[in-house]
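In: Just to be clear, the model below is a prediction. Sequence and coordinates:
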Amino acid sequence: MATFAQKKLKETKTLIYLLLILAVAFWGISYVWMKIVFEYFPPIATMFFRLVISSGFLYVLFRKNFQKIQKADFRAFLLLSFFSPFCYFLAESFGLLHVSPTIASVVIATIPLFSPFLGLFAFNEKLSITNILGFIVSFVGILLMVFDDHFRFDASPLGLLLLFGAVLSALANIVFLKKLTAKYNSYTIITVQNFAGAIFFLPLFLIFDFATVASSRPSMDAILSLIALAVFASSLAFMFYTSGVRVLGVAKASIFTNLIPVITAVSSFFLLNEALGVDKIVGIGVVIMGLLLSQSAKLLKKF
């Protein structure tokens, strides 16, 4: 009996590892998908369609698990959706217009580095020395990627500023997410979050992008990339990652997210012909080292 239980547990963990790898693969390639879609659709239109398709897909798939939202939580859900996906996607997508997918993914990957600082100020959580060292190491890695050999910016300052705006939006999102996860399941939160985000994008889409989209003739690659963004990056990836957190815990599951910049770099190289110099490869490695260092205290407790 014990052997059977151990075998089932091993099979479950193997499946979870596979789901986590798929989740980070979808998130990593999503930067390439966005670049492809942006050739035909502006960022606001892209995000609007992405969220509409995603929320519809999630509701159809998980409607039996959907929970009724209490009126007292309307404000928290609206603020959650305002910061992410609305502000987050605005900053990320416009930032991606100015920098390469690889640099964008590396900057976004630093969100876990800033989370302990958010915990310190918002939740009075302790800040460890490994958090600070991890932050410094990863920041050095980013500098290696955005400066050339003569210490001049090799990436758009505006693009970097927008991407760090996306990081701040994601951190603000955590404050409200922490409150709502105590009452609602992940299916409900993600579906409502994406639907409300689409509503936030709707007026901007009608004002700025409707005419452009109406006259656009997107390629099949762009259409498939948009669907992939909605179904894989904004829906299934979150479901898979949530399953990983539920079985393995946050510390172990978060290790896999460190692969996102690597997947973005490789997919950009093959699909977009993005140049991968030694400086970028070293920079990615240093950023990942910093991320692992910042998580090392939690990992040592868990393993």
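Out: Thanks, I have the structure now.
In: For the rest of this, base every contact and every neighbour count on C-alpha atoms.
Out: Will do.
In: So residue 165 is in contact with residue 86, correct?
Out: No. At 11.8 Å, residue 165 does not count as touching residue 86 under the criterion of CA atoms under 8 Å.
In: how about the helices in the stretch 201-303 of the chain?
Out: Under the criterion DSSP state H, counting those that start in this stretch, helices of the stretch 201-303 of the chain are mapped to 210-214, 220-228, 237-248, 250-257, 260-271, 278-302.
In: alright, now check it against this:
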Amino acid sequence: MKNWFIYLKASLAMLFWSFTFIWIKQALITYHPYQIVFMRLVLATVLLFAVIFIFRKREKMEPKDLRYMMMVAFFEPFCYFLGEANGMQFVSPTLGSLIVSTIPLVTALGAWVFLKEKITPLLILGLIISFGGVAVISMAEPEFSGTLKGILLLLVAVFSGMFYAITVRRVTLKYSSLTIVAWQSFFGMIYMLPIFLVFDLKHFSSCQHNWGSMLPVIAMSLFATVGAFLLYTGVIRDIGTVRANIFTNLIPVFTIFLAWIFLDDKITLITVGGVLLTVLGLLLSQLPELKRKLVRGPMDNVPPHGT
């Protein structure tokens, strides 16, 4: 597969995830965070398995791989969401975005330790510059505060994101993105069900449901939970965990411009500088791949599934 198409898929996945910051503001007018993620997972599960059965895309997953997918879904969406949603209540948006933006750095270390993926000096430089760009974007906001509890909860999200990226890579070598994301959504829904029933069922039953809040939830399910994960899973298969994860630094970049378009947020020179740094770091990290006509096979540096 040509490099430009892989990078297009990665960028499109990040754009879909960036839109969730716009849609969630609309959904939160009516629904609580746990309700939103549970509804997203229910809709995604129904849609994905409907596509699998209607278009006969079913792949029989071995029992050991189903157990493995339970672990993948436990890391993300379950643990990641719980850490992020609860942690953001105790820190400023600036500090929160900065902590979450460390995921590519942490993932690079994790992939080197667990997957034996090669980390070149240029890749490390790209990671650092890209993280610096996100830091500059975050520092453009004046508020920078938080509690230890909030920081620890966000670190749960960071390490959950790392373990998700590492664990899902192995199943991408054996199953299609459609199968992986379908089971990931299903198990994520099962994990979220008790939390939804205990904390949010009463409010969900009594709140005034309306299309103004429902449509953003449907959009998040279609584009973020389904579309973005399908694209991103394929990208991990194509270029590896580390290089795929660096693209997540595009999320704050896209979010800035989306907020400018839809929410009338202002863009400052500092913000523009942070965006340029982020993109520069991303380009540097992909430079070795850009020099090749074709991406090397997904088996490079990754042990076969189950070994």
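Out: Noted; the coordinates are in hand. Treat the numbers as computed from the prediction; the structure is a model and nothing was measured.
In: care to give me the TM-score?
Out: Here the TM-score for the pair of chains, by TM-score structural alignment, normalised by the length of the first structure, is 0.78; 288 aligned residues with a CA RMSD of 3.5 Å.
In: Compare residue 165 and residue 86 of the first structure (neighbour count), which wins?
Out: residue 86 (26 against 20; other CA atoms under 10 Å).
In: circling back to that earlier point, which of the helices of the stretch 201-303 of the first structure has the highest mean neighbour count?
Out: Of all the helices of the stretch 201-303 of the first structure, helix 260-271 carries the top mean neighbour count, a mean of 21, counting by mean count of other CA atoms under 10 Å.
In: The second structure: matching residues for that helix?
Out: Helix 260-271 of the first structure corresponds to residues 251-262 in the second structure, going by TM-score structural alignment.
In: And that stretch against the first structure, how far off on average?
Out: Per the superposition on the first structure, stretch 251-262 of the second structure and its aligned residues are separated by 2.1 Å on average (mean CA distance after the TM-score superposition for the first structure).
In: ok so, going back, now tabulate the helices of the stretch 201-303 of the first structure in a markdown table and tack on distance to residue 19 of the first structure.
Out: Below are the helices of the stretch 201-303 of the first structure laid out as a markdown table (distance: least, CA to CA, whole Å):
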| stretch | distance to residue 19 of the first structure |
| --- | --- |
| helix 210-214 | 35 |
| helix 220-228 | 16 |
| helix 237-248 | 5 |
| helix 250-257 | 10 |
| helix 260-271 | 14 |
| helix 278-302 | 20 |
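In: Just list the residues touching residue 57 of the second structure, thanks.
Out: By CA atoms under 8 Å, 6 or more residues apart in numbering, residue 57 of the second structure lies in contact with residue 51.
In: what does it align to in the first structure?
Out: Aligned partner of residue 57 of the second structure by TM-score structural alignment: residue 65.
In: State the distance from that match to residue 71 of the first structure.
Out: 19 Å (CA to CA, to the nearest Å).
In: do residue 105 of the first structure as well
Out: From residue 105 of the first structure across to residue 71 of the first structure, the span is 36 Å (CA to CA).
In: Tell me which of the two has more neighbours.
Out: residue 105 (25 against 8).
In: So which residues of the stretch 1-150 of the first structure form helices?
Out: 2-37, 43-62, 74-81, 88-96, 101-108, 111-123, 129-146.
In: Now render the ones you listed as a markdown table, adding distance to residue 236 of the first structure.
Out: Listed next are those as a markdown table, based on distance: least, CA to CA, whole Å:
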| stretch | distance to residue 236 of the first structure |
| --- | --- |
| helix 2-37 | 7 |
| helix 43-62 | 9 |
| helix 74-81 | 18 |
| helix 88-96 | 18 |
| helix 101-108 | 19 |
| helix 111-123 | 21 |
| helix 129-146 | 28 |
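In: Which among those is found nearest to residue 259 of the first structure?
Out: helix 2-37 (6.8 Å; CA to CA).
In: Looking for the alignment partner of residue 29 of the second structure in the first structure.
Out: So, by TM-score structural alignment, residue 29 of the second structure is matched to residue 39.
In: Identify the residue nearest the alignment partner in the second structure of residue 227 of the first structure in space, chain neighbours excluded?
Out: Alignment note (TM-score structural alignment): residue 227 of the first structure maps to residue 218 of the second structure. Spatial nearest neighbour of residue 218 of the second structure, excluding adjacent residues (CA to CA, 6 or more residues apart in numbering): residue 40 at 6.9 Å.
In: roughly how far apart are the one you found and residue 219 of the second structure?
Out: 9 Å.
In: And for residue 207 of the second structure?
Out: Counting by CA to CA, the gap from residue 207 of the second structure to residue 219 of the second structure is 20 Å.
In: What of residue 143 of the second structure?
Out: 30 Å.
In: same check, this time on residue 272 of the second structure
Out: With CA to CA as the criterion, residue 272 of the second structure and residue 219 of the second structure are 28 Å apart.
In: Over to residue 117 of the second structure?
Out: Applying CA to CA to residue 117 of the second structure and residue 219 of the second structure gives a distance of 35 Å.
In: what does residue 193 of the second structure give?
Out: In terms of CA to CA, residue 193 of the second structure sits 21 Å off from residue 219 of the second structure.
In: for residue 150 of the second structure, same thing?
Out: Taking CA to CA, one finds residue 150 of the second structure at 29 Å from residue 219 of the second structure.
In: contacting residues around residue 185 of the second structure?
Out: So residue 185 of the second structure contacts 41, 42, 44, 45, 73, 77, 225 (CA under 8 Å, 6+ apart).
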